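Peer 1: got a structure for you, letters missing:
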């Protein structure tokens, strides 16, 4: 006895199989290479930020001869400290943000005892402003208008009122309050 959920005719079975395959084949065309579904919906991508953000300005403050504490104050705690390489601190930074290119940077500080000997990898770091621009995904500039006023705008400002006369002595009854502490 045949189960009732399957049609009896082979042509009907074949048609159902072809419709199912066409439906499954259509699923692969819904997403394009940039992960936009039907050209309208973009799936959420979590931002992954790891390590210390280091800029040219920060690394320029670090000089050979400084102590570990001074380097830590300027650059922050290293991402990697190795028990087998106690005189080496690795500062690694990676960021993956939707709408911006992934970035990875590495700076290594070498110590002898408690004294910094050299730092490597600081040449390829961006300036602070360059870094902010590289991760900024805003489509329009945040401050399109300059912050300074033109001379015409300064002249158009209202004149501030003259300072008020100094306040006179308080008017009304004078009150005496009991002391806060008891003797």
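Peer 2: Thanks, I have the structure now. Just so you know, these numbers come straight off a predicted model, no measurement behind them. Residues are numbered from 1 along each chain as shown.
Peer 1: hey, let's count contacts and neighbours off CA atoms from now on
Peer 2: Fine.
Peer 1: top helix in this protein by residue count?
Peer 2: The longest helix of the chain (DSSP state H) is helix 10-27.
Peer 1: For that helix, which residues meet the burial criterion?
Peer 2: Neighbour counts over helix 10-27 (16 or more other CA atoms under 10 Å) mark no residue as buried.
Peer 1: Which parts of the chain are strands?
Peer 2: Assigned by DSSP state E, the strands in the chain fall at 48-51, 80-81, 88-96, 103-112, 115-120.
Peer 1: Now mean neighbour count and distance to residue 16 too, for these, in JSON lines please.
Peer 2: Shown next, in JSON lines, are the strands of the chain (neighbours: other CA atoms under 10 Å; distance: least, CA to CA, whole Å):
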{"stretch": "strand 48-51", "mean neighbour count": "14", "distance to residue 16": "45"}
{"stretch": "strand 80-81", "mean neighbour count": "14", "distance to residue 16": "58"}
{"stretch": "strand 88-96", "mean neighbour count": "19", "distance to residue 16": "44"}
{"stretch": "strand 103-112", "mean neighbour count": "17", "distance to residue 16": "49"}
{"stretch": "strand 115-120", "mean neighbour count": "17", "distance to residue 16": "65"}
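Peer 1: Redo these as JSON lines? Include distance to residue 13.
Peer 2: As requested, those are exported to JSON lines (distance: least, CA to CA, whole Å):
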{"stretch": "strand 48-51", "distance to residue 13": "49"}
{"stretch": "strand 80-81", "distance to residue 13": "62"}
{"stretch": "strand 88-96", "distance to residue 13": "48"}
{"stretch": "strand 103-112", "distance to residue 13": "53"}
{"stretch": "strand 115-120", "distance to residue 13": "69"}
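Peer 1: structure B:
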């Protein structure tokens, strides 16, 4: 009978601990470049790689086989299970001038107007 009581207490303790697990603080885990639309709005066609790097920071990934494509990615894994992801791909021509952007952000209305004008 003693082992039955011990097992019942162990089971009750385990169940009560799992019920409390929702009270445990879990941290948010951010990864990548946090970008906002106001940052993307500063981009213009024909910007140099240095200018894009100044506005957006270093890309998360540069393709080793194609250095004309930069990938910006941001992920936030919430401690409570909510996730958030955004990405931006910047493409450059052979001279290192910005050709196009694509991804989860709106292309700026003035994107096709170079800064030189």
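Peer 2: Yep, that arrived. Remember, it's a predicted structure, so these values are computed and weren't measured experimentally.
Peer 1: now what about the TM-score between them?
Peer 2: TM-score of the superposed chains, computed with TM-score structural alignment, normalised by the length of the second structure, equals 0.75; 104 aligned residues with a CA RMSD of 2.3 Å.
Peer 1: Compare the strands of the first structure and report which one is nearest to residue 24 of the first structure.
Peer 2: Taking CA to CA as the criterion, residue 24 of the first structure comes closest to strand 88-96 out of these, the separation being 31.9 Å.
Peer 1: Name all residues that make contact with the most centrally placed residue in the second structure.
Peer 2: Relative to the mean C-alpha position of the second structure, the nearest C-alpha, by CA atoms, centre = their mean, is the one of residue 74, at 0.8 Å. Shown in contact with residue 74 of the second structure (CA atoms under 8 Å, 6 or more residues apart in numbering): 30-35, 85-87.
Peer 1: 6 Å instead, please
Peer 2: If you count contacts by CA atoms under 6 Å, 6 or more residues apart in numbering, residue 74 of the second structure has them with 31-34, 85-86.
Peer 1: what do we get in the first structure for it?
Peer 2: Under the alignment (TM-score structural alignment), residue 74 of the second structure pairs with residue 93 of the first structure.
Peer 1: ok, back up a step: so for residue 30 of the first structure, which of the strands of the first structure sits nearest?
Peer 2: Ranking the strands of the first structure by proximity to residue 30 of the first structure (CA to CA) places strand 88-96 first, at 24.6 Å.
Peer 1: any idea of the angle the closest one forms with strand 115-120?
Peer 2: Inter-element angle recorded for strand 88-96 of the first structure and strand 115-120: 40 degrees (by axes from the mean of the first three to the mean of the last three CA atoms, to 10 degrees).
Peer 1: In the second structure, what stretch matches stretch 60-71 of the first structure?
Peer 2: Across the second structure, the stretch matching stretch 60-71 of the first structure (TM-score structural alignment) is residues 41-52.
Peer 1: how about JSON lines for the contacts of residue 74 of the second structure, with distance to residue 42 of the second structure added?
Peer 2: JSON lines is the format used below for the contacts of residue 74 of the second structure (distance: CA to CA, whole Å):
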{"residue": "31", "distance to residue 42 of the second structure": "23"}
{"residue": "32", "distance to residue 42 of the second structure": "20"}
{"residue": "33", "distance to residue 42 of the second structure": "16"}
{"residue": "34", "distance to residue 42 of the second structure": "15"}
{"residue": "85", "distance to residue 42 of the second structure": "21"}
{"residue": "86", "distance to residue 42 of the second structure": "18"}
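Peer 1: List just the nearest of those to residue 14 of the second structure.
Peer 2: The closest of the contacts of residue 74 of the second structure, once distances to residue 14 of the second structure are taken by CA to CA, is residue 31, at 34.0 Å.
Peer 1: was I right about that closest one contacting residue 75?
Peer 2: Yes: using CA atoms under 6 Å, residue 31 of the second structure is in contact with residue 75, at 5.2 Å.
Peer 1: Show me where the first structure has its helices.
Peer 2: Taking DSSP H, the helices of the first structure run over residues 10-27, 56-61, 68-75, 128-135, 151-156.
Peer 1: Alright, that wraps it up for me.
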